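*Asks:* Quick one, fold the following:
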Amino acid sequence: MNHHSQGHTHGPDAPAPGGDAGPAQDIAPLPDMLARLGARRSAPLRGLVEPGPTPDELDAMLVLAARVPDHGRLVPWRFIVVAGEARRTLGERLDALYARQNPELPAAKADMWTLYLSRAPVTVVLVSRPDRAAKVPEWNQVLSAGAAGMALTVAASALGFATQWLLKWPGRDAEAAALLGVGPQEKVAGFIHIGRPARVNEDRPRPALDTVVSVWSPDQSISNDTP
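*Replies:* Next comes the predicted model:
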């Protein structure tokens, strides 16, 4: 299936693509970058080990994570870094809250959230904070938050780290999110765990392009009329 052969007319009388934007600028391809993007995949949380990113490396990742589409320049997302001893402190507070919410919790699970946060050297909590008073649709802003999360995983990979993006109870429960410092008008979009990969895992099957890509044509429109 050729996705680039339809709908293009570049004859001598055709307008130049981009209108009056000027001539196209040459941007050199980066084979190493393409290879890394082609190899990036999530690592199991238990497979993330020390050493984690240095403060400078983490800052570099977050700077790159912030370079995402953001209609209206609203910055509808933010990051909360959980690292070092703070992982245990936060984990213990989450364990205490979870125990209060689940009185029948088995003793074996009393420290489950402390263990969860202790596995990866660094965890970045991605927070979606759409500006509901803005003219930009909220959905656009939520998508921007998702883009920031994906950009962070790519930046981490480029610096030699692996990631696991999860969204478990601490991100879904309002009381737990408050312990993270997440406000009532915000929502946790994920916990992005970062560390060195303990091993290189085999890639998982990826979708064939023909199952997820189509080229629009007039006869593909779907009617919204109800019978």
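*Asks:* Please count neighbours and contacts with C-alpha atoms only from this point.
*Replies:* Fine.
*Asks:* which helices and strands does the helix or strand where Ala148 lies pack with?
*Replies:* Ala148 belongs to helix 138-158 when assigned by DSSP states H and E. On a contact count with 3 or more CA pairs under 8 Å, 6 or more residues apart in numbering; DSSP states H and E, helix 138-158 meets helix 31-39, helix 55-65, strand 77-83, strand 122-128, strand 162-166, strand 187-197.
*Asks:* okay, these in JSON lines with mean neighbour count and distance to His71 next?
*Replies:* Formatted as JSON lines, these follow (neighbours: other CA atoms under 10 Å; distance: least, CA to CA, whole Å):
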{"stretch": "helix 31-39", "mean neighbour count": "11", "distance to His71": "25"}
{"stretch": "helix 55-65", "mean neighbour count": "16", "distance to His71": "16"}
{"stretch": "strand 77-83", "mean neighbour count": "19", "distance to His71": "12"}
{"stretch": "strand 122-128", "mean neighbour count": "25", "distance to His71": "14"}
{"stretch": "strand 162-166", "mean neighbour count": "23", "distance to His71": "24"}
{"stretch": "strand 187-197", "mean neighbour count": "24", "distance to His71": "18"}
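*Asks:* Here is a second sequence; please produce its structure as well for comparison:
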Amino acid sequence: MPARNDAALAFLKTRRSRQAKLFTYPVPSRDELTEILTAATRVPDHGKLEPWRLQVIEGAAFARLADLAEARALELGGDAEMAAKGRGQYDLGKLAVVVISSPKSAPKIPLAEQVASAAALCFGIVNAAEAAGWGACWLTGWPAHDATFAARAFGCMDGETVAGIVHIATPPADGPDRPRPDLSRLVTWVDA
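*Replies:* Okay, here's the model as predicted:
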């Protein structure tokens, strides 16, 4: 029988989603964040392509991104609500890791698997940050899915997209847990 890691299972079963808007300082140091990213980058990556890249956002970069999001909302003819939603996570950000899906030309590695690797990396960052004692929240928001904003804000080139933005900082005290999925409704067992 394989060896169990009960501590890891307990962590995964009890981890909580926390709202980034409730995060406070301090944030991880560069060394602490490097440890988190080192753990998180152990994701499925068929062919060792590393079909993603990362940007760490801190300090004044948040104000720049908030302004870019607001400007883009206005360019698109959006209203004040769209602009406010676009600015939101950047106005309140403390430290964030932007995961950019950057697929490579690899005929044997399907595009879907490369994009999934970037998504797995987002969740790996959330888990590694929380395991290190920090709060982590995977957000994206409409601006990150807008190609023009993504190019201006994060230097995304053709074929690149923002897989997620993971905010990391000091978490609030735990509140009530959210409802968990009812596996009896979602899992089908197939044995033939």
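*Asks:* who's in contact with stretch 127-145 of structure 1?
*Replies:* 68-72, 74, 76-80, 126, 182, 185-190 (CA atoms under 8 Å, 6 or more residues apart in numbering).
*Asks:* hmm, back to that, can I get the helices and strands packed on helix 138-158 of structure 1 in JSON lines with distance to Val49 of structure 1?
*Replies:* Compiled in JSON lines, those are given as follows (distance: least, CA to CA, whole Å):
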{"stretch": "helix 31-39", "distance to Val49 of structure 1": "19"}
{"stretch": "helix 55-65", "distance to Val49 of structure 1": "15"}
{"stretch": "strand 77-83", "distance to Val49 of structure 1": "13"}
{"stretch": "strand 122-128", "distance to Val49 of structure 1": "10"}
{"stretch": "strand 162-166", "distance to Val49 of structure 1": "9"}
{"stretch": "strand 187-197", "distance to Val49 of structure 1": "5"}
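*Asks:* matching residues in structure 1 for stretch 133-151 of structure 2?
*Replies:* Counting by TM-score structural alignment, stretch 133-151 of structure 2 falls onto residues 160-178 of structure 1.
*Asks:* Nearest to Leu45 of structure 1 among the helices and strands packed on helix 138-158 of structure 1 would be which one?
*Replies:* Set against Leu45 of structure 1 and scored by CA to CA, these come closest in strand 162-166, at 6.0 Å.
*Asks:* next structured bit after the closest one?
*Replies:* That would be, after strand 162-166 of structure 1 and using DSSP H and E, helix 169-172.
*Asks:* What's the separation between the residue nearest the centre of structure 1 and Ala156 of structure 1?
*Replies:* By CA atoms, centre = their mean, structure 1 has its centre lying nearest to Gly149, at 2.2 Å. The spacing between Gly149 of structure 1 and Ala156 of structure 1, counted by CA to CA, to the nearest Å, is 11 Å.
*Asks:* same thing with Leu94 of structure 1?
*Replies:* Following CA to CA, the distance that separates Leu94 of structure 1 from Ala156 of structure 1 is 27 Å.
*Asks:* Identify each buried residue in the match of stretch 133-151 of structure 2, please.
*Replies:* 161-165, 170-171, 174-177 (16 or more other CA atoms under 10 Å).
*Asks:* burial count for Ile109 of structure 2?
*Replies:* 16 (other CA atoms under 10 Å).
*Asks:* What of Arg199 of structure 1?
*Replies:* 11.
*Asks:* Setting aside sequence neighbours, what's the nearest residue to it?
*Replies:* The shortest distance from Arg199 of structure 1 to any non-neighbouring residue, by CA to CA, 6 or more residues apart in numbering, is to Gly47 (7.0 Å).
*Asks:* quick revisit: can you list the neighbours in contact with the match of stretch 133-151 of structure 2?
*Replies:* Looking at what lies outside stretch 160-178 of structure 1 - CA under 8 Å, 6+ apart - the contacts are 41-45, 48, 52-53, 94, 97, 153, 156-157, 183-184, 187-197.
*Asks:* 7 Å - rerun?
*Replies:* Residues outside stretch 160-178 of structure 1 that contact it (CA atoms under 7 Å, 6 or more residues apart in numbering) are 42-45, 94, 153, 156, 188, 190-197.
*Asks:* Stretch 26-37 of structure 2 too?
*Replies:* With CA under 7 Å, 6+ apart, stretch 26-37 of structure 2 has contacts from 94-95, 125, 128-129, 168-170.
*Asks:* which among the residues you listed gets closest to Pro176 of structure 2?
*Replies:* Thr170 (17.6 Å).
*Asks:* Which residues are in contact with the counterpart of the closest one in structure 1?
*Replies:* Alignment note (TM-score structural alignment): Thr170 of structure 2 maps to Arg196 of structure 1. Contacts for Arg196 of structure 1 (CA under 7 Å, 6+ apart) come out as 48-52, 161-162.
*Asks:* Could you do Asp32 of structure 1 as well?
*Replies:* No contacts exist for Asp32 of structure 1 under CA under 7 Å, 6+ apart.
*Asks:* Tell me how many other residues crowd the closest residue to Asp111 of structure 1 other than its chain neighbours.
*Replies:* Leaving out its chain neighbours, the residue that sits closest to Asp111 of structure 1 by CA to CA, 6+ apart is Asp95, at 5.8 Å. Around Asp95 of structure 1 there are 21 other residues, counting by other CA under 10 Å.
*Asks:* What does Asp95 of structure 1 correspond to in structure 2?
*Replies:* Aligned partner of Asp95 of structure 1 by TM-score structural alignment: Glu70.
*Asks:* ok so, going back, name the nearest residue to the aligned partner of the residue nearest to the centre of structure 1 in structure 2, ignoring sequence neighbours.
*Replies:* Structural alignment (TM-score structural alignment) places Gly149 of structure 1 against Cys122 in structure 2. Closest residue to Cys122 of structure 2 apart from its sequence neighbours, by CA to CA, 6+ apart: Gly164 at 6.2 Å.
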